[in-house]
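Undergrad: Just a sequence and a predicted model for now, questions to come.
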Amino acid sequence: MKSNDSARRSTDLALVAGFAALVAVCAVLPSINLTGPVPITLQTFGVLLCGAVLGARRGFLAVLLYLVVGAAGLPVFAGGAAGLSEFTKPSMGYLIGFPLGAALCGLVVERLPRRTIQSSVPAILLAGLAGTLLNHVLGMAGLVLRIDGLSWSGAFNIDKVFWIGDVLKAVAMALVATAVHRAFPDLLDRRAPVEARESSLTA
């Protein structure tokens, strides 16, 4: 039993580290800078994939590890930025919202039946959109806090330019996550009541 627990912890650590690295790669790929203080990157794709593939707990930890590494000074934020100063910029709300968005996406996915996770792209997409919405709300809150005189209406005008791209990234995430779960059906960290009921029925 102890060896199984140890093996599971080692697997969890490897997955958390691997997906944190994936988010970093998505962040440092060339970004698109439109008018406004926040660049468009593939970060949200990586963030949502963490939650959809790893589940709420490990997805949250993977994205949190990414933020910790960036805050410690490694250039893994958008545009190769790094350091604690990134959490004082107008984009701070989006950074803070990343692990929470991953957790929410993972929480929704965990509660889906196994067959749905492996076959229903729309179901995974809805989970991704839930995480995206949370991230955007926190992102707008950061804009309001860090830009003097900016109203919520003004923050929405800045934020809305990201929605089409983020929806497309959520679609891509859903396609990839569904394929991953078909290939690795036991990868998701499922601790939801649905899974408990399935286990009791087969016991």
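TA: That came through, no problem.

Undergrad: okay, CA-based contacts and neighbour counts for the rest of this
TA: OK.

Undergrad: how much distance is there from stretch 22-32 to the middle of the chain?
TA: Its chain's average C-alpha position is 13 Å from that of stretch 22-32, according to Cα atoms, centre = their mean, to the nearest Å.

Undergrad: swap in stretch 89-104?
TA: That offset, for stretch 89-104, works out to 9 Å (Cα atoms, centre = their mean).

Undergrad: alright, now check it against this:
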Amino acid sequence: MKTKTVALIAVMIAIIIALGFIPGIPLGFIPVPIILQNMGIMLAGALLGSKRGFLCVFIFLVMVALGLPVLSGGSGNIAAFMGPTAGYLFSYPFAAYLVGLVTEKFDKANAFLEFFLIWLAGAVFIDVMGAVGLTIQSHMPLHQALLANLVFIPGDTIKVLIVTLIHRRFKNSSFLQA
């Protein structure tokens, strides 16, 4: 693996961790807070591409599993993969892969199509997988978990807009080419 690739992955992991410094907003009716780290997950896929984005997020999750306090609110341990946020966490590397895939395959797409594809591959995918995980972990009916996850859609849509704008700014940059 090239030194530049390692450096890009390390910087993106640092960005994901930094987004975790902003504490989550608890909702009360669902045991999952509103966080900014999922924006970093989508950004990893968009900027690094499918394979490097997946690897970046996978390394981040290994750091979580090792107990490093890199999740939103300064938490991190293997128990995070068994709690109410497990579905979201397990979806992260695949969301980064999917976002990277759509930005690679549709690199000539207009801004609206790019936004929509990132929204589907990132925000919607993470929210649906999070609802499935919530159903498994808390025995909440799937339809109820999916409905509860609708609260995340407005904020996730804003995050996708930011990711799309950043990606469109840097997608042809030689800095990101490894």
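TA: Yep, it's here. Remember, predicted model here, so these are calculated numbers, not experimental data.

Undergrad: what's the TM between chain one and chain two?
TA: After superposition, the two chains reach a TM-score of 0.92 (TM-score structural alignment, normalised by the length of structure 2), with 176 aligned residues with a Cα RMSD of 1.6 Å.

Undergrad: what number of residues lie near the counterpart of Ile32 of structure 1 in structure 2?
TA: Aligned counterpart of Ile32 of structure 1 in structure 2: Ile25 (TM-score structural alignment). Ile25 of structure 2 has 12 neighbours, counted by other Cα atoms under 10 Å.

Undergrad: what does stretch 186-203 of structure 1 contact?
TA: The contact list for stretch 186-203 of structure 1, computed with Cα atoms under 8 Å, 6 or more residues apart in numbering, reads Val53, Leu54, Gly55, Ala56, Arg57, Arg58, Glu110, Arg111, Leu112, Pro113, His181.

Undergrad: circling back to that earlier point, list the contacts for the match of Ile32 of structure 1?
TA: Residues near Ile25 of structure 2 by Cα under 8 Å, 6+ apart: Pro33, Ile34, Ile35.

Undergrad: Relative to Leu98 of structure 2, how far out is it?
TA: When distance is defined by Cα to Cα, to the nearest Å, Ile25 of structure 2 is 26 Å away from Leu98 of structure 2.

Undergrad: before we move on, what about Val151 of structure 2?
TA: The gap separating Val151 of structure 2 from Leu98 of structure 2 is 23 Å, by Cα to Cα.

Undergrad: Which one of these two is surrounded by more residues?
TA: Comparing Val151 of structure 2 with Leu98 by other Cα under 10 Å, the one with more neighbours is Leu98, at 26 against 14.

Undergrad: Disregarding flanking residues, what is the spatial nearest neighbour of the aligned partner of the more buried one in structure 1?
TA: Aligning on TM-score structural alignment places Leu98 of structure 2 opposite Leu104 in structure 1. Among residues not flanking Leu104 of structure 1 along the chain, Gly131 sits closest, at 5.4 Å (Cα to Cα, 6 or more residues apart in numbering).

Undergrad: next structured bit after the helix or strand harbouring the one you found?
TA: Secondary-structure element containing Gly131 of structure 1, defined by DSSP states H and E: helix 121-146. Counting by DSSP H and E, the next helix or strand C-terminal to helix 121-146 of structure 1 is helix 152-159.

Undergrad: With structure 2 overlaid, report how far that following helix is off on average.
TA: Its aligned residues in structure 2 lie a mean 1.3 Å from helix 152-159 of structure 1 after superposition (mean Cα distance after the TM-score superposition for structure 1).

Undergrad: in that helix, what's buried?
TA: By neighbour count with 16 or more other Cα atoms under 10 Å, helix 152-159 of structure 1 contains the buried residues Ala155, Phe156, Ile158, Asp159.

Undergrad: which residues of structure 2 does that helix align to?
TA: Residues 142-149 of structure 2 are where helix 152-159 of structure 1 lands when matched by TM-score structural alignment.

Undergrad: List buried residues within the contacts of Ile25 of structure 2.
TA: Buried subset of the contacts of Ile25 of structure 2 (neighbour count, 16+ other Cα under 10 Å): Pro33, Ile34, Ile35.

Undergrad: tally of neighbours for Thr202 of structure 1?
TA: Residues lying near Thr202 of structure 1 (other Cα under 10 Å) number 6.

Undergrad: Closest to the centroid, which residue in structure 1?
TA: Val47 (2.4 Å; Cα atoms, centre = their mean).

Undergrad: ok, and the closest non-adjacent residue to that one?
TA: Ala102 (5.6 Å).

Undergrad: I'd like to know how far the one you found sits from Leu175 of structure 1.
TA: Distance, Ala102 of structure 1 to Leu175 of structure 1, using Cα to Cα: 16 Å.

Undergrad: Likewise for Leu104 of structure 1?
TA: Separation of Leu104 of structure 1 from Leu175 of structure 1 (Cα to Cα) stands at 18 Å.

Undergrad: and if you look at Ala17 of structure 1?
TA: 22 Å.

Undergrad: Same question for Pro185 of structure 1.
TA: Counting by Cα to Cα - Pro185 of structure 1 and Leu175 of structure 1 are separated by 15 Å.

Undergrad: Just want to know which of the two has more residues nearby.
TA: Per other Cα under 10 Å, whichever of Pro185 of structure 1 and Leu175 has more neighbours is Leu175, with 17 against 14.
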